[in-house]
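Peer 1: Prediction below, plus the sequence it came from.
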Amino acid sequence: MILVFGSLNIDLVAQVPVIPGPGRTVLAPSYQTHFGGKGANQAVAAARIAGPGQVRMAGRVGRDGFGDSAIENLRANGVDAGLVVRADEPTGCAFITVDQAGENAITVASGANLAASAGDLPASLFGADTVLVLQMEVPFAQALDAARRTTAASGTVIWNLAPVPAKMNSEMVTELLAATSYLLVNEHEALDAAAAIGLAASEYEAAAAVLAKAGNLVCIVTAGAQGALAVTADGTCLRAPAPDITPVDTTGAGDTFAGALAAMIHEKVPLQTALEVGCEAAAQKCLKPGAQAGMPLRGAIAALAGTA
C-alpha cells in the first residue's frame, strides 16, 4: 500500500505576463481553480500510475465546500480518502501565478493542513509493504511520527523535503534522515539540507552524496531540464534524462515525479527505471495547466510499456 500523509489544497491560478516582484501588481484576465496540495498531488500522481485501490491519503480539510471538493476529487482519481479528516480551520489554499514561460510563484495558506495529525493513522496501516510518502506542508513533528512508525514496522519512507522550512536546522534534518529510506529534493533543497547539518557541498550532486551517506539512504535529486539523479549510501550514482519539451505549466511537476516514484518503489522496480518513469511523468504533466490535470496515466508512460 502507498500511504500519503500530507496537505490538501485548492489552487487558484492566474496566467500573468510576468510574475510580480515586491510592491508590484500585474493584471490577469481571469483565473482557474484546480486541486492541489503537495500531499494530494502526490497521491493522485501515484494512483494514476499504480492504479485504483493502491493509494490512501491522510490529512485534514475544512468543513467547507473546498473540503468537499478535495475529497471528491481524490476518490474520482482512485485514491482512498477515508483517512482525510475534517478540521475547524478552512481548507488550505494556494495562490499561484504562472508566467508566459510556464514558470510559477506560489503562496500557500495552510489552513486545515496545520491540524494534520499522525494520530489519525491506525496501527494497522504500518507494515513491511507500506510505502509512506511525506512532504513539508503539514507539521513536521506529525510527519516524523508517521515516518518513525513506518520504519519501526520495516516499511519504506519517501520524504520530499519541500518546501524547505524557513527555520530548518541540524536537528530537524538529522531526525528526518534517520527516519527516511528515500530523500527526494531538488537542486536547491539538496544544498540547503546539506548545509543545515554542516556538510560542505557547492554542487547538488555532491550534496546528494553526503546526504545519502549521512542518512544511510538513497538521495534523489530532481533537476528540471537536467533530469534526475539518485545517489545511494555507498556512493553509487544513477541518472535519468528529462524529455525535451516546451512546458506550458510546471506547477506540480515535482509532485508528479514523487507520485510516480512512489508507485515504482511500491512495485519494487529497479531504481533506474523508477527515475526514468518519474522524469517522463513529470515532463508530461508540464504540457498541461494545473497541478493535477496533466498527470499521466500508466498507459501513457513509454518506460512502462507492456506492464499492467
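Peer 2: Noted; the coordinates are in hand.

Peer 1: from here on, contacts and neighbour counts on C-alpha atoms
Peer 2: OK.

Peer 1: The residue most central in space within the chain: what's it in contact with?
Peer 2: Among the residues of the chain, the one closest to the centroid is residue 255, at 3.8 Å (Cα atoms, centre = their mean). With contacts defined as Cα atoms under 8 Å, 6 or more residues apart in numbering, residue 255 is in contact with 38, 41, 42, 45, 282.

Peer 1: which residues sit in contact with residue 113?
Peer 2: Counting by Cα under 8 Å, 6+ apart, residue 113 makes contact with 6, 7, 8, 59, 60, 61, 91, 92, 137, 138, 139.

Peer 1: What ranges does the stretch 151-300 of the chain have for its helices?
Peer 2: 170-178, 187-196, 204-215, 253-266, 271-285 (DSSP state H, counting those that start in this stretch).

Peer 1: Check the ones you listed for me and report the most buried one.
Peer 2: helix 253-266 (a mean of 29; mean count of other Cα atoms under 10 Å).

Peer 1: Next, give me the two most distant ones among the contacts of residue 113.
Peer 2: 91 and 139 (15.3 Å; Cα to Cα).

Peer 1: Next one for the comparison:
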Amino acid sequence: MDPERPTHFSLLKRSEQAHKNQLYVRIRFKASFQNTMLQNEHSEVKMDAATDIVVVGCINTDLVSFVPRLPSVGETVFSDALETHFGGKGANQAAQAALLMQFRDAPSETLFHECAFSGSCQSAEGALRENGAAAATLVDNASLDAAKRRTPICGVAMVGRVGRDIAGLSFIRHFHSLGIETRGISMDSDKRTGTALVTVAHGGENTIAYVPGANASLSREHITVEPAVSLLRNAKVVVSENGIPGEISVECFRIAKEGNSQVMTIFTPAPVDRVNPEICCFTDFLLCNSVEARLLVKIWGNESIASETNVEEIARQLHEVILRTASKFPQGLRGRANVVITQGSQPCVLFANERIVQVPVAKTVPSELVVDTTGAGDSFAGSLAYFLLKMPASPELAVSRATFVAAQSVTKKGAAESYTGKRDLPDHLFQPQ
C-alpha cells in the first residue's frame, strides 16, 4: 500500500476532525457573539457620545425582486434580478437618522472582540481550508486581529430583536458601520431574523410580504431592563413603528416619557389594522399617508370619511380621534397628538400646535428618474426624527427638510443602501432658520 495515499479510514478520520473543528468554530462563534452583545467582562465597546435618538422597531432582510410590472393575482412574470438588502422599517429609520448625524470618520469596525479558531486556523480563509465553507461563512471575515476594537457612536441607538443567524450578525456589523448603538438589540435562538419579500416594478411601485421572525418575539423583558431602559429614558427623540408587537411601542414611549417629559415621540402605524390604540396616549407625532389616516379614523373613531374629504380635514379628524382615544385610558393624553400626513410628491399636511398647514415637498423627482420607492417613507421618518431633534420648535421646517432628504432615496435601488448622508446634502438643510 502506498504510504502517501490516504486510506478510506484516514479520510473518515479527517472528515470527523473537520466536523469537530467546524463545530468548535460554531460554538466559539456563538459564545463570542453573545458575549459581545451582552457586553460582559471580555467586551470593551465604549460609548463615545450621548444617544439622542432611539429607534424601536423591526429589523429585516429585504429580498427584492425587480419586475417589468407588478403581477396580477395568479399571474407569473419574469424577474430582472433578485437582490438582498438591509431592511425593516425600524432599521431603515435608524440608518437614515444616523447618516444625518455628524460623527467622525472611522474605519469599518467589527463586532468581534474575541474570536477563536482551532489548530492553525487563524482566519476565515483558514476556516475555509480546514473546516469547510459552512464554518468560513459562519465566521465571516472575523479574525483575532479584530479583538477589542472601539465602536463609533453617532448618537442613534437601535432597540429590536434579530435571530442568532448570519443575517442577524450582518445587521449588527451594518449598524456598527453607521455608528449606531446596538446594545438594545437582543437575539433569538429559535426564530430567524425577520424577512421582507419585496417586488419592485420598473416605475418604482412595490408590494411587500412581511415575515416578522425574531421581531415578533420582542417583549417587555427585552425593553424594561438595562441597557434598553437607560437608552429610552435619556433619549430626546424616540421613534417606533407597527412592525413589532403594539404593546412594545406603547411601553417604550411610556418609559421615555417617564424619564424625560420633554422627549418627542414619533409613531408610524403601518400596518394600521393592528395598531394598539393606547399608543395615542404617548404619541407626539403620528406619521402616516392619506390612506392610512382614513383607516385610522375609521378604526379608532368608528367614523367613515367621504371619499371627497380633503386631507386637511382628515388630519383634523385624526387629531380629534387621537384625543378621544387617549381619554379612554387611565393615564390620559401625555403626547401632543400632532399629525403628519404624506402624499408622495404632493404637499404633506401637518397638524401641529392647533393649526393645519400644507408643507410643500422640498424636492420632487421626475418620474423617469424614480428607480425604487422602497424605504422612502422610512427615510422621511428617520429624517424627521433628526430635524425635530435639531429644531424642536419648528415642526413645519423639520417636515419640509425631511421631504428633501427622502426624495433622494427613490433614485437608487434598495432601502437603507439608497439613503443619503449629511456630507452629500446641501449645507442649507443643516442651517437654523
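Peer 2: Alright, I've got the coordinates. Just so it is clear, the model here is predicted, and its values are computed rather than measured.

Peer 1: can you confirm residue 105 of the first structure is in a helix?
Peer 2: No: the assignment for residue 105 of the first structure by DSSP: H, G, I helix; E, B strand; the rest coil gives strand, which leaves it out of any helix.

Peer 1: Could you check which residue of the second structure pairs with it?
Peer 2: By TM-score structural alignment, residue 105 of the first structure lines up with residue 207 in the second structure.

Peer 1: What is the neighbour count of the closest residue to that match other than its chain neighbours?
Peer 2: In space, and not counting its chain neighbours, residue 207 of the second structure is closest to residue 199: 5.3 Å by Cα to Cα, 6 or more residues apart in numbering. Counted by other Cα atoms under 10 Å, the residues lying close to residue 199 of the second structure total 22.

Peer 1: again with the one 5 residues further on
Peer 2: For residue 204 of the second structure, the number of neighbouring residues by other Cα under 10 Å comes to 23.

Peer 1: Just to check, residue 280 of the first structure is in contact with residue 244?
Peer 2: No: here residue 280 of the first structure does not reach residue 244: they are 9.9 Å apart, not a contact under Cα atoms under 8 Å.

Peer 1: quick one: what's aligned to residue 74 of the first structure in the second structure?
Peer 2: By TM-score structural alignment, residue 74 of the first structure lines up with residue 175.

Peer 1: burial of its match, as a residue count?
Peer 2: Count around residue 175 of the second structure with other Cα under 10 Å applied: 22.

Peer 1: mind listing what it touches?
Peer 2: 95, 181, 182.

Peer 1: Can you show me the helices along the stretch 1-150 of the first structure?
Peer 2: Going by DSSP H, counting those that start in this stretch, the stretch 1-150 of the first structure shows helices at 38-50, 65-76, 140-152.

Peer 1: Mean deviation, the second one versus the second structure?
Peer 2: With mean Cα distance after the TM-score superposition for the first structure, helix 65-76 of the first structure departs from the second structure by a mean of 0.9 Å once superposed.

Peer 1: Tell me which of the helices of the stretch 1-150 of the first structure lies nearest to residue 229 of the first structure.
Peer 2: Nearest of the helices of the stretch 1-150 of the first structure to residue 229 of the first structure, taken as Cα to Cα: helix 38-50 at 19.2 Å.

Peer 1: Now do that closest one: everything it contacts.
Peer 2: Counting by Cα under 8 Å, 6+ apart, residues outside helix 38-50 of the first structure touching it are 4-9, 35, 53-57, 74, 77-79, 134-135, 137, 252, 255-264, 291-292, 295-298.

Peer 1: next one: stretch 282-290 of the first structure
Peer 2: By Cα under 8 Å, 6+ apart, the list of residues contacting stretch 282-290 of the first structure reads 13, 34-35, 242-243, 245-257, 291-296.

Peer 1: against the second structure, where does that stretch fall?
Peer 2: By TM-score structural alignment, stretch 282-290 of the first structure lines up with residues 406-414 in the second structure.

Peer 1: Endpoint to endpoint, that stretch covers what distance?
Peer 2: Start and end residues of stretch 406-414 of the second structure are separated by 13 Å (Cα to Cα, to the nearest Å).

Peer 1: Just list the residues touching whatever residue of the second structure lines up with residue 228 of the first structure, thanks.
Peer 2: Using TM-score structural alignment, the partner of residue 228 of the first structure in the second structure is residue 348. By Cα under 8 Å, 6+ apart, the residues touching residue 348 of the second structure are 340, 341, 342, 358, 359, 360, 361, 399.

Peer 1: Which of these are conserved in the first structure?
Peer 2: For the contacts of residue 348 of the second structure, the aligned pairs still in contact in the first structure (both residues aligned by TM-score structural alignment, their matches' Cα atoms under 8 Å) are 340, 341, 342, 359, 360, 361, 399.

Peer 1: any idea which of those residues is the one closest to residue 297 of the second structure?
Peer 2: Using Cα to Cα, these come closest to residue 297 of the second structure at residue 341, 12.8 Å.

Peer 1: quick one: the closest one and residue 356 of the second structure, what's the gap?
Peer 2: As judged by Cα to Cα, residue 341 of the second structure and residue 356 of the second structure stand 11 Å apart.
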